[in-house]
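Trainee: Provide a 3D model corresponding to the input given below.
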Amino acid sequence: MEPDDPLLRILACPLDKGPLTLLLPEDALYNPRLRRRYPIVDGIPQLLPSSGVRVSDEEHTRLIRRITP
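Mentor: Down below sits the predicted model:
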């Protein structure tokens, strides 16, 4: 998945239905509101609620610095 992929505009978090941010090179989607990371496996986003992993406070801070311009 690439940052300009039109699919990113329609993908939503399965828990809060909000937008997700693409994390590269990790190949993951991130919901900063819930601090959950969803993996992308073989190009397919794994968006089941059970697939999301809660990230630590330190990891969240690091990710926010990366995705905030």
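Trainee: alpha carbons only for contacts and neighbour counts from here, please
Mentor: Will do.
Trainee: ok, and what's touching the longest helix seen in the chain?
Mentor: Ranked by residue count under DSSP state H, the longest helix found in the chain is helix 57-67. Residues outside helix 57-67 that contact it (CA atoms under 8 Å, 6 or more residues apart in numbering) are 21, 32, 35.
Trainee: can you pull the contacts of the first one?
Mentor: T21 makes contact with 29-31, 67 under the criterion CA under 8 Å, 6+ apart.
Trainee: another one to check against the first:
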Amino acid sequence: MRLDDLLLKILACPFDKGPLILVTAEDGTETALYNPRLRLRYPVLDGIPQLLPSCGEPVSQEEHEELLERERGVQG
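Mentor: Down below sits the predicted model:
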């Protein structure tokens, strides 16, 4: 199940209320929503974003750069 583009536009990080980036696996499934400003990843389980503050997982600098590079590739 793909997150609707309209839904993605209204979802926000529970901490800074800013936009999130949809992270997809190589097979095209949504795996997480990512806040690059705070370097927090929120899982998407069975198509449902887990946006509680306690669900935010910090990512390393290396993973942060990888996620941003992947996003640049998607935007073309």
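Trainee: Would you pull the TM-score for this pair?
Mentor: Scored against TM-score structural alignment, normalised by the length of the first structure, the superposed chains reach a TM-score of 0.90; 69 aligned residues with a CA RMSD of 1.5 Å.
Trainee: sorry, back to before: quick one, which of the contacts of T21 of the first structure are buried?
Mentor: 29-31 (16 or more other CA atoms under 10 Å).
Trainee: taking those one by one, which sit in strands?
Mentor: Mapping those onto strands (DSSP state E) picks out 29-31.
Trainee: out of those residues, which one sits closest to K17 of the first structure?
Mentor: Ranked by distance to K17 of the first structure (CA to CA), those are led by N31 at 9.8 Å.
Trainee: any chance of the buried ones among the contacts of T21 of the first structure in JSON lines, plus distance to K17 of the first structure?
Mentor: Shown next, in JSON lines, are these (distance: CA to CA, whole Å):
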{"residue": "L29", "distance to K17 of the first structure": "13"}
{"residue": "Y30", "distance to K17 of the first structure": "12"}
{"residue": "N31", "distance to K17 of the first structure": "10"}
